[in-house]
Structures are given as structure tokens and as C-alpha cells.
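Participant: Generate coordinates for the sequence data below:
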Amino acid sequence: MTTSISPKAMPAELWYPIIEMLPSVDQKTCLSVSEMFHDIALTYVFSHVSISLGLWRPFEHIDDEEVFTDDEKADLIRRADASYEVLRHIMRTPDFARKVKRVSVRAFSCAGVEMQLAIRFLADALEAIPELRGFFWHGSSPRMPLEVFKVLANSSHTTLRELGMPQELPEGAISLLSPIHDLTSLTVLDQDADEPSLIRDVLEANANTLRALRLAGETWDQCLPMPSFASLAELDIVGIQGHEELGELFAHCTHLRALSLVFTYAEDVLIPVLRAQPKALPDLDSFKIWSVDYSGDDLAVLARFLQKKKRLRRMDVMVRVDARWLAADTALLITPILEIMPKLRELQVVGLSVRVASLQKEHIQDLEVYLPDNLTALLIWVNISSSSVPADEWIELFNSRRSLRYLHLVPDFYDALKLKAAVLNNPPPNLELFGYGAQIRPIGRDPTTGAVVVRPRWPYPKVYFRTADDYGNDDWEWLLRYHGNDEDEHFMDNADAIR
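Facilitator: Sure, this is the predicted structure:
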């Protein structure tokens, strides 16, 4: 016998933590269940609001004429209306404004389109939010304007804890951040940002509270010597160009738990540092590197560094190799990294590059032997000339990892793997999300029969801007972070604006 309990039988205070832990889609459902659930869910559904400026389009589809289809026009109007409605509600309803804690802007306006009215609405709304804790600007069209910087500095400097800025900043922007002193997370990815001394002043002012920092490689180099960060746990250096002094991070960021290094050019400044300090950063639980022209010897040095990190739970190693060496080698370049995985008992989230001239069955056997049994998320970039491995060999590999919930494959331009249909027809038993290039699809199960249900793929703006909120999982966002950017030529090849 089962006994149903009316929601009203429990005090509202008990429902708050329950609804807070629900997935965002279920929180939104609670808005229409009852008045009490509506009021509770409102706190969480709108604690983080997302504003769209313009319409996302693949770069190759953008031209001076900006001719839109009827569907694109309708989508543009819908997104603009939704954003304006939220901004108006914030300005007109103080109770609602108090619920908003974080604001994200997705900026993809069209070339030549005037966005000043939208910027004015945004600035006025930000000024009306009394407890803004996080602000994030994604995209560069339009650039994050000085008007927004001024509002954040004047109205939110005592409450702001997280600030994410885009890759292009207007002149004078950094100098406006001087009143902000208690940031826990900061992103500055503009390689040509204001005077390095100004950025260093911001870092110095927040050195005691910063836990997460994302900097452009050029900025990192120009801000040296870095302040001694008391609490820094996560560091991303993006766009490393080969002349940066990375040894400084071992001296000034000794308590790091997560490190991401994204290289732009072939010259590497990391391997000599790792060779000299293989025992550095003992507390790492997350490590990501995207680099080029690594040899097997280089990867052996990296492997020796990583195998000592017994807490390592997330590892993403993406290396490119010159085609001349690729054609001459029959082994997977990533083999030294694979071989240390059994020693990393906590490892659950893995990204790796499979690069070899001709993919053979023994390469899949290597993956079978070395990939962790308790893998929960896996990203594989593939660069091969040919493959003699049938799809069912891959499927057997994926399905043997019964804890795997997110699988993402990025094929080469010609898609020599042709695995998308095979995975969708026979996904791993607990898979929840499957990515293939720029296409990401949720995977469900029929509650009655248990049959696989392939849900509609994510719209491409969501794929392009993807955040932890989009994924509903911090590990999954971390795994695909910095992948599929503008320089990854084939990642967004088949993207369109609406779907």
C-alpha cells in the first residue's frame, strides 16, 4: 500500500532544498504545479538568466548582406522578445530582481546591426539587480561595452564574485574593474587587453579570494611576476604562443587542483618545465592540454608528470602531429598517456586524440585495456587516413564502460569512422548524452520498455556557447571546454542557426 502526501503537508522550507537539487527542466515544470511550487521554483529557475543579443550563425554563413530566412527571422524575434521581457521584468519588479544572482549574455548580433538599445536595456537591468554575484559575456559581436563595465563596477562591486569577459575588450575596460576586490572567478582571454599593469592590479586586488582564473597566454606572460594566490585552485592559460614563462605557475599557484593549457603555436614551453619538476602540483585532480607537434618522447615526459597525480579524476590530452610523422607511425601517438591510466585510480573523465595513419584492431584493443572501467565521460578526437576497424568493435568498447554517461566523438573532416548511426542504434547502457562533431543529442530510455529514445539534438547556439548549466554537469562542460572553437575547422561544419 502506498500513501500519497500532498505537497502542502510539508512546510515550504523543506521543499526549497528538494527543488533546488532538481534538474533545471524539472524546476521549470514546478512553475506550473502549484502556487507554492511556483514561488519556490522561481527562486532557482531565474537565479541565472541568459540574454541573447542577435542570432547565432556559422561563420561561413555570415556576409555583408546578412540575408535571413523566414525561420531565422522568427527565431531572432523570439530570442529578442524573450530577452527584452526578462530585462523589463527585472527593472520593473524588485522582488524578481532580488532572485537574479547571475547573468549570462550570448552576443552574436549581425554585422552592422545597431544593438545600442539592447545594451541600454541590459545596463539598466543590471543596475536594478541588488545581489548580482556572477556576470558572463560570451561572444564578441557586439563586444562587451564600457557601459556594462561601468554598471558592474558602480552597482555590483560589493556583491560580484564571478566575472567572465570575452576575447575582445574595448579600450579602457580593465581600468574600470578597480573597485572589485572579492572575485572568486575571473576570465580575461583578450590577448590584446589593456596595459598588463592594470590586469595585474586586478589580480593583486583579488589574490586572496580568487579560486578560478582564466587568462590569455600573452596576458599571463606580461603580468609576471604573478601575485601569490592564497586560494587559487583552477587555472586556465589559453592561447599560449610559445614564449611564455610557465615555470611561474609552479611557484605562485602551488595549491592548484585544476590546470588547463591551450597552445596556439607549435613551440612548446611546457615540456622543459615538466622535465625539471615532475613532482610539482601534487594536488591536481584535473588536467587539460591542447598542443601541437608533440613527439612520443614529449608525451612520455607528460605521462611521468601525470602518473604521480594520484587524485587525478579528469584528464584531457589533445595533441596534434605533423602529417609526415603521422604517415610514418603505426602506433597511437597517445600511447604513453594510455599506459598510465591504470595507475590513476580516481580517473573518470577522459579526453584524448586518436591520431594514426591507418587505424587497426590493435589500436582499439589498446583503448580497451587502458581506458578506466569506471569511466563516466569520454571525448575522442579522431585524425586517421583510413580504418579497418568495424563499427561493432567500437560499440563493444563503449558498451563495456557501463558507467559511461557522456560520449563525444569528433571525426576528421571526411568522417572515416562513420560511427554516429551505430552508437545511436546501440548506445552504452547508461549513456545520457552523445556528441558527434557539432551535434549533441540527449539519450533517454522508455520507462515502460527500456527502449532507447534518441531525443532532438541541441540547437547549435547551445552547442557553440555550451555552459555547465547547458550540460547540467560540470564534468561534461569541462571536458569539451576549448574544443570546437573558431580554429577547429570541421567541428562546426554542419552547423545551422535554428537546429
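Participant: can we go C-alpha only for contacts and neighbour counts from here?
Facilitator: Noted.
Participant: any idea where the helices of the stretch 51-200 of the chain begin and end?
Facilitator: Applying DSSP state H, counting those that start in this stretch to the stretch 51-200 of the chain gives helices spanning 70-92, 94-99, 116-128, 146-155, 196-205.
Participant: Could I get the ones you listed in TSV, plus columns for distance to residue 239?
Facilitator: As requested, those are arranged in TSV below (distance: least, Cα to Cα, whole Å):
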stretch	distance to residue 239
helix 70-92	32
helix 94-99	36
helix 116-128	29
helix 146-155	24
helix 196-205	16
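Participant: Tabulate the ones you listed in JSON lines, adding columns for mean neighbour count and distance to residue 137.
Facilitator: JSON lines is the format used below for the helices of the stretch 51-200 of the chain (neighbours: other Cα atoms under 10 Å; distance: least, Cα to Cα, whole Å):
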{"stretch": "helix 70-92", "mean neighbour count": "16", "distance to residue 137": "14"}
{"stretch": "helix 94-99", "mean neighbour count": "17", "distance to residue 137": "19"}
{"stretch": "helix 116-128", "mean neighbour count": "18", "distance to residue 137": "12"}
{"stretch": "helix 146-155", "mean neighbour count": "18", "distance to residue 137": "10"}
{"stretch": "helix 196-205", "mean neighbour count": "19", "distance to residue 137": "18"}
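Participant: next up, for comparison:
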Amino acid sequence: MLRGLCGFAWYGSNPPPPPSIIERLREASSKTLLDLILPSNVQVNPCPLPRLTSLAFLQRHHSRRPITEDSTAAATNAIRALIATHASTLRSLCVYGDLLSDSSALDVSAFQHLTELSIINPRTLPDLTAIFEQCTAIRAFTLCDKARYDGQEDVSYAHWSNDEFVGVLRAHPTAFPHLAAFKLMGAWFWADQMEAVAAFLRGRKGLRRLDLMNDKWTRWDGDGIIDDLCPVLEILHGLPRLEVFGFDMRGVQLTQDDMRCLEMCIPGSVTALAVTVFAESSKAQAEDWRRFITGLDSLRYLHILSVYGQERGDIEDVLSGSPLPFLELFGYNQDMHWACHENNSDAGTVELGERWPYSRVQFRTRDDLGCEDWEWLLRHHGEDNEDIFWIWGR
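Facilitator: Just a heads-up that it's a prediction; the model follows:
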């Protein structure tokens, strides 16, 4: 059992994997195991796995089980020991909560070969200064904080400061020189803080993937729906390799001017696009969506997420009546469809196939989507205690 595995994943925290799981994997697959995914509160015995290159600790799809503070501390210490044991071989590390926040337990300098780092829903940031200065091989960086506002976490707990994160960006403008993917979700980033994010990303010649979701609900107070996003939109044409882009728009009303701005700023070379719309109403017409979408003539995957669902009919009309020869996959909220071309008289227009089963959408994998770029674009959306469950949920 478990012999010769290249990867092992245990999704969900109830029932938990036994503490001896790592030892069993070492006994059966020590020469082959490369990838390991476990729940974020698992208690493990930190045995070495000499070929392990990818390690993730997740709390996905609202999976929860009652735990005591003592058991949480024991699990955290065990996980930190496991991470430290494999620091020199890891290329990819994803942690949930505050697993990296104890600098005394983890030596950042040991992660010199790390190329992908994801920090999900932390209450306290790790030593980002050390990470930005010493982890020079990082190509993909994710900071996702969706736990503050989902109504399930205790919001009286202190959380990390946006100023702290932005201060690190400003102090290290050339960090991660090989950066190819950047995902920032959650927290409330003000306009000047988004300018700092844009400044950090400006001119990144190798950046292929970018996903930004800013939970600044004060955009309901009269700011334009894309005002906070403008500093990032303005740098997109200076990112020559950008192909994968996700963003959100929040405000009272989506306007035709907003659509024109998107049309002008988002490069036509984008192959995968995810747009999240939080608006009470929309003045955007079908023609505005048509101009925007058809201008992205390299698009292979399009996903629209909308609270009120006002755009669906317009967008589906665009897909069925406009030439989008490369579109392969379309999503609207929790509905996803393969795009078909062969049955149309006009080979460029799109016909939507059958809707995916909801379980496939919710527990999607790279194999389901057929493209690593697309899985990355949707990663941490609709999971990890995301506060937009009314978009993704049933």
C-alpha cells in the first residue's frame, strides 16, 4: 500500500490522516514521492522524504473539525518541523494560517531553491523582509487572505497590516527577479497601496500570470468601480509576457466608461481572463461586452463572476455571435462549459457544451481544466473560506 507514489493528497480535515502517515509514505515511497498535500491542522511525525519537492497544507472548501488550542499548537509545531526537514529540497510550498510566522522555528535562508511560495489566510505575516531578500529563486508568489470577512472567523483577532506588506514591497522593488506569477487576494488595499503593488510589478518582463482581488468594500461609498485597479491596469501593456489575468471590480454601478477602460488597458495577448463584478447595477450594454471580449482575440478561457448576474445574457450573445476562434472554456459563476466550434457554420463563433457537474467545478484540478494556467487562475477562488460563496455556491 502507498508503494511507489509520486504524489499524495489528503483533502479535508475530518477524518484526519493518522500522525504516522509521513512515516508510512517514507517506508513505501521514499524514492519516488515528489508532491504532498495535507490538511492544515494535521498532526504528523516529521520523517524525511528525500525527493520531496512540493509541500502544501490546506484548509479547503470550508472543511472544519473541532480542535483544541493544545492540538492546534501540536499540529503547528509538527508541520513546522516537517517543513524545516525538507527546506533544502522544496521547490513549492503552500501554507495555511501562521505556519511560517515563527521565525525561530524556520530558517528562511534554507529555502534558497524555493520557486513557489503561497501563504493562505495568515493572521500574522511571516518575516517577509527575509523572504524577499533571501528567496531569490521565487517565480510564483501568492498572498491570500479571505478569512477576515467570510463571517466564520473571529474578526476580533488581530490580523496583519496592509501597511506592513506594502512597506516590504516598497523597500524591495527588485525582489523576486524571476517572478512569473503573482496572486494577491483579500485585505483592504487603498488606492496608494495599490499604487505600491503596481510599482512592484511594473516592467516585470517575465510576469505571465497576475491575479488581484481587493476586498475594499468602501468602494461602495462612491468611488469608481475600477478606480483602485487603475494603477495596475496602467502597467499591463508594459508586461510583455502577460497571458493570464484575474481582477475584480467593486462599486455601485458598472458603466460604459469602465468597459472602455478595460478594453484599452488589457492586452490582446491575454489567453485566460477571470473578471469578478461586485455592482448593484450596470449600464454596460451587450455592445460594450462585445467590444471588450472580441478585442482579446487570443482568449482561450473566459470566466465571469458576478453577484447579480446581469451580464450573462449579453455575454452569451457575444460568444454565439462573434468570432472567438481560440476560446475553449467559458465560465459564468459556478457554471462552466467547454466551447465548441465545429458545429457552427461560422467557424469562429462559439457554441457552449454541457454544463460541468457542480462537484467538478468545486473540486477542480489541473486535469479537469486541461491547462495549468487555468487552474492557477481559479486557485483559491471559491475555497479557503472565500467570502464570495454566493457566487460559487449552490
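Participant: where does the TM-score land?
Facilitator: After superposition, the two chains reach a TM-score (TM-score structural alignment, normalised by the length of the second structure) of 0.85; 361 aligned residues with a Cα RMSD of 2.3 Å.
Participant: can you give me the helices for the second structure?
Facilitator: Counting by DSSP state H, the second structure has helices at residues 21-29, 69-85, 128-134, 162-171, 191-201, 230-233, 256-265, 286-294, 312-321, 358-362, 366-369, 372-378, 389-392.
Participant: what about those, which gets the closest to residue 345 of the second structure?
Facilitator: Distance to residue 345 of the second structure, taken as Cα to Cα, is lowest for helix 312-321 among the helices of the second structure, at 11.3 Å.
Participant: For that closest one, buried residues please.
Facilitator: For helix 312-321 of the second structure, a neighbour-count test (16 or more other Cα atoms under 10 Å) marks 312, 314-316, 318-320 as buried.
Participant: Remind me what that helix packs against, helices and strands.
Facilitator: helix 286-294 (3 or more Cα pairs under 8 Å, 6 or more residues apart in numbering; DSSP states H and E).
Participant: tell me, the helix it packs on lands on which residues of the first structure?
Facilitator: Using TM-score structural alignment, helix 286-294 of the second structure lines up with residues 391-399 of the first structure.
Participant: The matching stretch vs the second structure, average offset?
Facilitator: Once fitted to the second structure, stretch 391-399 of the first structure is off its aligned match by 1.5 Å on average (mean Cα distance after the TM-score superposition for the first structure).
Participant: coming back round to it: a markdown table for the helices of the second structure, including distance to residue 274 of the second structure?
Facilitator: Shown next, in a markdown table, are the helices of the second structure (distance: least, Cα to Cα, whole Å):
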| stretch | distance to residue 274 of the second structure |
| --- | --- |
| helix 21-29 | 37 |
| helix 69-85 | 33 |
| helix 128-134 | 28 |
| helix 162-171 | 24 |
| helix 191-201 | 19 |
| helix 230-233 | 14 |
| helix 256-265 | 13 |
| helix 286-294 | 12 |
| helix 312-321 | 13 |
| helix 358-362 | 15 |
| helix 366-369 | 14 |
| helix 372-378 | 7 |
| helix 389-392 | 13 |
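Participant: Mind checking the ones you listed for the one nearest to residue 223 of the second structure?
Facilitator: helix 191-201 (10.4 Å).
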